[in-house]
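Visitor: got a predicted model here, sequence first, then my questions.
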Amino acid sequence: MRTLTHLHFRTPIPYNTASRLQEHLVSRFLAHKRSPTAIPAPPPSIITAEFHPVYTSGRRDVGAVSATQQAYLRASGRASFVEALRGGQTTFHGPGQLVAYPILDLRAHKLTPRSYVCLLEKALIATCKRYGIEAMTTENTGVWTTPDDKIAAVGVHMRRNVTSHGVGLNVSTDLWWFERIVACGLEGKRTTSFEREGVKGVGVDEVGRVFVEEVVGRLEGVEGWVRRDAEEVMEELGIGEGEGDACTTLWLEESTTPRGGDSELHLYESLPG
């Protein structure tokens, strides 16, 4: 049995800060897979964070968002715009939105990609229920409070069964930001949050703890978790902070690295929007 490590960023950060930590943790799993006798298997981890306000476009929108449109999104002076190397279209991330990145080896927990996504969705639904919010899955990906109101999303990347990226859950997000775009290309759908559903005064930090608890309770081979300050861990590991933000959208692809290395699985759904 393993103990999961919960790495939490206490204040909003640039996307790239969480990304650098995520990449480091993934690299440790891949190093173990290359040399299993020489390098011990790292423990499973979940990174939780809030991002600075940012609009990001995915691969379907790269080059398609004009300079005029970018200027419109930046007009408030409070949000940046980033072309991200992800699937999907344009969406928003910002304070009040919980982003959680589980970093683990699916095989160690007897999971398939599909069962893993199902586990995350169930953990999100259970997290919402702990606050009196009835949530569900629909024919569209993500977690919804009604067929037209999306409260959370799942977006994961897998390489050699090692997961990265994860979920986005709107807690107290200012939903005005989403009104400036057709978030993630979902025409006619709305974005909701804990606050819009009537649950006020709840912090992302608290919801992050609940979500981690719900995930741990569903992971085979894991008994309990410990919480650490993510910034302190980055300092200990000598990982520098970065700038920029990004999100994910639904796409499924099997590919091979240019050097003929590891196959990768991308199972992406856009973060809340």
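Guide: Looks like it came in fine.

Visitor: okay, CA-based contacts and neighbour counts for the rest of this
Guide: Fine.

Visitor: buried residues, the host helix or strand of residue 235. List them.
Guide: Using DSSP states H and E, residue 235 maps to helix 230-237. For helix 230-237, the neighbour count (16 or more other C-alpha atoms under 10 Å) marks 230-231, 234 as buried.

Visitor: and for stretch 156-164?
Guide: Result for stretch 156-164 [16+ other C-alpha under 10 Å]: buried residues 156-159, 161-164.

Visitor: quick one: which of these sit in strands?
Guide: Among the buried residues of stretch 156-164, DSSP state E puts 156-159, 162-164 in strands.

Visitor: ok, these vs residue 108, which is closest?
Guide: Nearest to residue 108 out of these is residue 162 (C-alpha to C-alpha; 9.8 Å).

Visitor: and the helices in the stretch 151-273 of the chain?
Guide: 176-179, 204-216, 230-237 (DSSP state H, counting those that start in this stretch).

Visitor: for stretch 199-218, buried residues please.
Guide: Quick answer for stretch 199-218 (16+ other C-alpha under 10 Å): 204-205, 207-208, 210-216.

Visitor: what helices or strands is the host helix or strand of residue 127 leaning on?
Guide: Assigned by DSSP H and E, residue 127 belongs to helix 113-130. Packing partners of helix 113-130 (3 or more C-alpha pairs under 8 Å, 6 or more residues apart in numbering; DSSP states H and E): strand 143-146, strand 149-159, helix 204-216.

Visitor: ok, structure two:
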Amino acid sequence: MPAERWRPSAAPEAVLEAAWLGRVPYDAAWALQRQLLAARQEGRCPDTLLLLEHPPVYTCGRSTAPGQLVTPPSALPAPVYEVDRGGGVTFHGPGQVVAYLVMDLRAWRPDVHAYLRALEEVALRVLARYGLRGQRIEGLTGVWLGGEKVAAIGVKVSRWCTMHGLSLNVAVDAGWYRPIVPCGIVGRGVTSLHRHLQPCPGLEEVALTIAQECGAVFGRDVRYRRASEKTALTGLPGQVLAAEHGHPRSGRP
């Protein structure tokens, strides 16, 4: 999709609380997002960006069709979650930065299509910071690098507040994608920054870059904290981050 479809917001600058949380189990992060979403809808917390890495996990969005799971769920090398975001099946795991944005679109622009394009813009700007030229593809959501997908996007919007967001492959083992048709897109592969960039930046460096570009795209004053400071985030229930409701299997496929 042409870049000109995205336009910067004219909304006044506001705060975006952002934190790099390190590796967090999927269900714990999902529960935290739901708590933050409810708090944001009620005006009890600011816009919040969670930056993290997951243990290996497959997630199936609302558009997932049976054919997107090449391998039966019981035979997949990692747990599977049916989740409340848009889009199809994807993988989250080691070597990938996930950016979950809980944001009130009414303070930016109440337009879901524009929001998706803005998330693509964030990913494109992050790639450009490392000297890489990403691409949009007409009719598809996400960002591609050298014809292969490097950033996936899937969101939920409830009462104009968002959750879920984007994932950017930094150094992901491509074998994890073999049992699925990522996002239901046939005939296009998946790539990572490390295949195009040496030396490859670390996950936390990429996370900080994502936070900075979210601030630029959405017109927000970013307050960034590292994992050791995560409980200081306004409105974040620290006990959720400490809870591990499941134990996804790790290792390589």
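Guide: Cool, got the structure. Because the structure is a prediction, the values reported are computed rather than measured.

Visitor: one step back: what sits up against the helix holding residue 235 of structure 1?
Guide: For helix 230-237 of structure 1, the external contacting residues (C-alpha atoms under 8 Å, 6 or more residues apart in numbering) are 7-9, 21, 47, 240.

Visitor: now residue 111 of structure 2. Nearest residue, chain neighbours left out?
Guide: The shortest distance from residue 111 of structure 2 to any non-neighbouring residue, by C-alpha to C-alpha, 6 or more residues apart in numbering, is to residue 105 (7.4 Å).

Visitor: so what's the one you found up against?
Guide: By C-alpha under 8 Å, 6+ apart, residue 105 of structure 2 lies in contact with 111, 160-162.

Visitor: counterpart of it over in structure 1?
Guide: Under the alignment by TM-score structural alignment, residue 105 of structure 2 pairs with residue 106 in structure 1.

Visitor: if we can go back for a sec, farthest pair in the buried residues of stretch 156-164 of structure 1?
Guide: Pairwise distances across the buried residues of stretch 156-164 of structure 1 (C-alpha to C-alpha) peak at 11.1 Å, for the pair 156 and 161.

Visitor: got the helices of the stretch 151-273 of structure 1 as CSV, with distance to residue 170 of structure 1 columns?
Guide: Formatted as CSV, the helices of the stretch 151-273 of structure 1 follow (distance: least, C-alpha to C-alpha, whole Å):
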stretch, distance to residue 170 of structure 1
helix 176-179, 12
helix 204-216, 9
helix 230-237, 21
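
Visitor: residue 192 of structure 1 is nearest to which of these?
Guide: Closest of the helices of the stretch 151-273 of structure 1 to residue 192 of structure 1 is helix 176-179, at 10.0 Å (criterion: C-alpha to C-alpha).

Visitor: what span of structure 2 is the closest one aligned with?
Guide: Residue span in structure 2 matched to helix 176-179 of structure 1, by TM-score structural alignment: 175-178.

Visitor: buried sites along the matching stretch?
Guide: 176-177.

Visitor: what about stretch 69-77 of structure 2, start to end distance?
Guide: 12 Å (C-alpha to C-alpha, to the nearest Å).

Visitor: and that stretch, how far from the chain's centre?
Guide: Distance, stretch centre to chain centre, for stretch 69-77 of structure 2: 23 Å (C-alpha atoms, centre = their mean, to the nearest Å).

Visitor: could you do stretch 3-12 of structure 1 as well?
Guide: From the chain centre to the centre of stretch 3-12 of structure 1 is a distance of 13 Å (C-alpha atoms, centre = their mean).

Visitor: list the buried residues for it?
Guide: For stretch 3-12 of structure 1, a neighbour-count test (16+ other C-alpha under 10 Å) marks 4-9 as buried.

Visitor: same check on stretch 54-63 of structure 1?
Guide: Quick answer for stretch 54-63 of structure 1 (16+ other C-alpha under 10 Å): 54-59, 61-62.
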